[in-house]
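In: fold the following, please.
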Amino acid sequence: MANVVNWISVPAFFLYILCMAIAPWVQGGWDWIYVQSVWDRWQTLNTGVLAFGASVIALNISRYHTNKQRERRFVAAKAFLPHALSELIAYYKQCAKLLQEAWDLFENEELRAPITLNTVAPELPRDHQDIFNRCIEQAEPDVADYLAKILMRLQIHNARMKEMYLSLTQGDHTLVLQQNVMSYLYSLAQLQVAANKLFPFARGMKTFDNTNPTWDDYRNAYANLDFWWEDFQDLEGFTKRALERENAV
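Out: You can find the predicted model right below:
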């Protein structure tokens, strides 16, 4: 709203200056009496313009202070973001162990009966939610959208982990295929990439990086999760194809 007012006010102000401060002098042959008569006839307009100008200035001052206050609140909220990310990365590593075990089972066994897994489906941490919510409330739109997207993907991934674990341990293997596991590997790496790109910003070391991720970002993410992507058949190709689809949007 304030931007719209400013866009309208600036050209209107210059038009007013032209009509009231320049044109009367030119039209009156630089006669002071003529200029005074023009201003006197348009006194009501001049008063209104001055009042409107004062309102615009007050609006911008208020907007400036509001933005500064929001920035201070975001800095305070962002101070806890590294803790939230560390908590999530610990969760990602537990998910990685479960996915690695599931992949190995598909590689080495014909799944028919319920399976006893050494790794249970990890519980999604809770502390990060409040920190993310406070950051989203105070952040710039691009940062807020980025954090909200992480939360959305996190909820989806957590539901998939629980569903996969129950399907394997209860013997309903038709719900989980090896291709599903590869998709979950990619989704987990996607979350790890987001955390890796967000960490320097959260620590105040770099500006916010919202560029499209690359294969190198995912290769580093797989390494962070202790996945050797060469050991997973077509994981590199799967990742690159998914990246092409996402970056094309």
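In: alpha carbons only for contacts and neighbour counts from here, please
Out: Fine.
In: what's the burial count for residue 239?
Out: 22 (other CA atoms under 10 Å).
In: which residue is the nearest non-sequential neighbour of it?
Out: With sequence-adjacent residues excluded and distances taken as CA to CA, 6 or more residues apart in numbering, residue 239 is closest to residue 186, at 6.6 Å.
In: burial measure for that neighbour, as a count.
Out: 20.
In: can you check residue 197 too?
Out: Residues near residue 197, counting by other CA under 10 Å: 17.
In: do residue 81 as well
Out: Counted with other CA under 10 Å, residue 81 comes out at 22.
In: so who does it touch?
Out: 128, 131-132, 202 (CA atoms under 8 Å, 6 or more residues apart in numbering).
In: give me that answer again for 6 Å
Out: Contacts of residue 81 were listed using CA atoms under 6 Å, 6 or more residues apart in numbering, and they are residue 202.
In: now the other sequence, so there's something to compare against:
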Amino acid sequence: MRIKLFIGLIFSVFFGWYLCSMVLIPLATEGYQSTLKIWFEWQTFNAGMVALLAAAITAGIAINLDAQARKLEKERARCESKRNFIAARAFLPHALANIDTYAQQCSTSLRSFYLANRLSPRSDEHKEDLAKEFSEHAKPNGFEPTFRDCIKYAEDENSEKMTQLLVELQVFLSRMSEFENEKSIPSNYALEMLVYSIHFQFRVASFYGFARKGTEIELTPSDQSAYYVRLSTLGDDHEAFSLGNDHSLDRYVERYSKLNELINH
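Out: Next comes the predicted model:
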């Protein structure tokens, strides 16, 4: 834009000087006849200047038309990107629901293991049951194209958050797959992963507004009480979870609730 203004200024000054030298000054000082004489003597130069002026006007029109074409093409690309984003976002609620369902299944299994392990901590049967349950859980699949398109067409901030969730999902799937082998399930690790799975559910829930309405992704704040409420409502055994019942559980809940605060800020 600055280059165009500079070139326009140069041409304006140059042709202004030419007009003054060939027309205005001769007319003002020597009259009409003298002006015609000057034009006759400089007719080759004047013809060149007229041709140059015509070329400048033509170039200006061409540049303007090109700018309009570029603007129109940019607007078309923006509209197409918006349509593609809306189309991709239409599949996002289903993808999120599949991911959330799997996370809830993992939480429910880990919760049952935690409760059973409190009663008989030395029993390997609980680990075998947990491994069997995890091997039967249907892992989410088919979400990659939806995430890819949403990341591609969403605005930068939402795109970054979608990318972050996708990375967290890969980590979550990797950690949950460890429980398919009953020989590698330390009880403390299972307890931490129980809280972590709930933390991940809160993360997924933050994207539903964006998926349904296209609004900005607002990460849902989740304090410690929200974790205990979710733990209490996961099963149908009416087991109530609250702060102070288990110090190990409280420690993990505190850690992941603080992690939520860091993510939100």
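In: counting contacts, what elements does the helix or strand harbouring the residue nearest to residue 239 of the first structure pack onto?
Out: According to DSSP states H and E, residue 186 of the first structure maps onto helix 178-202. If you count contacts as 3 or more CA pairs under 6 Å, 6 or more residues apart in numbering; DSSP states H and E, helix 178-202 of the first structure packs onto helix 215-224.
In: repeat that with 10 Å
Out: On a contact count with 3 or more CA pairs under 10 Å, 6 or more residues apart in numbering; DSSP states H and E, helix 178-202 of the first structure meets helix 43-78, helix 81-108, helix 141-169, helix 215-224, helix 235-248.
In: looking at the ones you listed, which is nearest to residue 178 of the first structure?
Out: helix 81-108 (6.3 Å; CA to CA).
In: got the angle between the closest one and helix 215-224?
Out: Relative orientation of helix 81-108 of the first structure versus helix 215-224 (axes from the mean of the first three to the mean of the last three CA atoms, to 10 degrees): 80 degrees.
In: how big is the offset of helix 81-108 of the first structure relative to the second structure?
Out: Helix 81-108 of the first structure differs from its equivalent in the second structure by a mean of 2.1 Å after superposition (mean CA distance after the TM-score superposition for the first structure).
In: just to revisit the earlier point, rebuild the helices and strands packed on helix 178-202 of the first structure as JSON lines, extending it with distance to residue 24 of the first structure.
Out: Below are these laid out as JSON lines (distance: least, CA to CA, whole Å):
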{"stretch": "helix 43-78", "distance to residue 24 of the first structure": "14"}
{"stretch": "helix 81-108", "distance to residue 24 of the first structure": "60"}
{"stretch": "helix 141-169", "distance to residue 24 of the first structure": "47"}
{"stretch": "helix 215-224", "distance to residue 24 of the first structure": "65"}
{"stretch": "helix 235-248", "distance to residue 24 of the first structure": "58"}
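In: what's the closest of these to residue 122 of the first structure?
Out: Using CA to CA, the nearest of those to residue 122 of the first structure is helix 81-108, at 6.2 Å.
In: off-centre distance for that closest one?
Out: 23 Å (CA atoms, centre = their mean, to the nearest Å).
In: over to stretch 164-181 of the second structure?
Out: Using CA atoms, centre = their mean, the offset of stretch 164-181 of the second structure from its chain centre is 21 Å.
In: distance check, the residue nearest to the spatial centre of the second structure against residue 264 of the second structure.
Out: In the second structure, the residue lying closest to the centroid (CA atoms, centre = their mean) is residue 159, at 0.9 Å. The gap separating residue 159 of the second structure from residue 264 of the second structure is 16 Å, by CA to CA, to the nearest Å.
In: for residue 121 of the first structure, helix, strand, or coil?
Out: The three-state assignment at residue 121 of the first structure reads coil, by DSSP: H, G, I helix; E, B strand; the rest coil.
In: wait, it sits on residue 162?
Out: Yes - using CA atoms under 10 Å, residue 121 of the first structure is in contact with residue 162, at 5.7 Å.
In: more neighbours, the two?
Out: A count of neighbours by other CA under 10 Å puts residue 121 above the other of residue 121 of the first structure and residue 162, at 21 against 14.
In: ok, the more buried one - contacts?
Out: Residue 121 of the first structure makes contacts with 91, 94-95, 97-99, 158-166, as judged by CA atoms under 10 Å, 6 or more residues apart in numbering.
In: now with 6 Å?
Out: So residue 121 of the first structure contacts residue 162 (CA under 6 Å, 6+ apart).
In: against residue 88 of the first structure, how distant is it?
Out: 14 Å.
In: can you check residue 114 of the first structure too?
Out: Distance from residue 114 of the first structure to residue 88 of the first structure, by CA to CA: 29 Å.
In: out of these two, which sits in the more crowded spot?
Out: Shown here are residue 114 of the first structure and residue 88; by other CA under 10 Å, residue 88 has more neighbours (21 against 14).
In: counterpart of that one over in the second structure?
Out: Here residue 88 of the first structure is matched to residue 99 in the second structure, going by TM-score structural alignment.
In: what do you get for residue 66 of the first structure?
Out: Checking TM-score structural alignment: residue 66 of the first structure goes with residue 77.
In: now do residue 149 of the first structure
Out: Match for residue 149 of the first structure (TM-score structural alignment): residue 164.
In: tell me, how many residues neighbour its match?
Out: 11.
In: quick revisit: the residue lying closest to the residue nearest to the centre of the second structure once chain neighbours are set aside sits in which helix or strand?
Out: The shortest distance from residue 159 of the second structure to any non-neighbouring residue, by CA to CA, 6+ apart, is to residue 151 (4.5 Å). With secondary structure defined by DSSP H and E, residue 151 of the second structure is part of helix 144-153.
In: what residues in the first structure pair up with that helix?
Out: Counting by TM-score structural alignment, helix 144-153 of the second structure corresponds to 129-138 in the first structure.
In: check which residues of stretch 102-114 of the second structure are buried.
Out: By 16 or more other CA atoms under 10 Å, the buried positions in stretch 102-114 of the second structure come out as 102-114.
In: how far away from the center of its chain is stretch 124-134 of the first structure?
Out: The answer for stretch 124-134 of the first structure is 15 Å, by CA atoms, centre = their mean.
In: what's that stretch in contact with?
Out: Surrounding stretch 124-134 of the first structure, the residues in contact under the criterion CA under 6 Å, 6+ apart are residue 84.
In: what is the helix or strand containing residue 48 of the second structure packed up against?
Out: Taking DSSP H and E as the definition, one finds residue 48 of the second structure inside helix 43-89. Applying 3+ CA pairs under 6 Å, 6+ apart, we find helix 43-89 of the second structure packed against helix 144-153.
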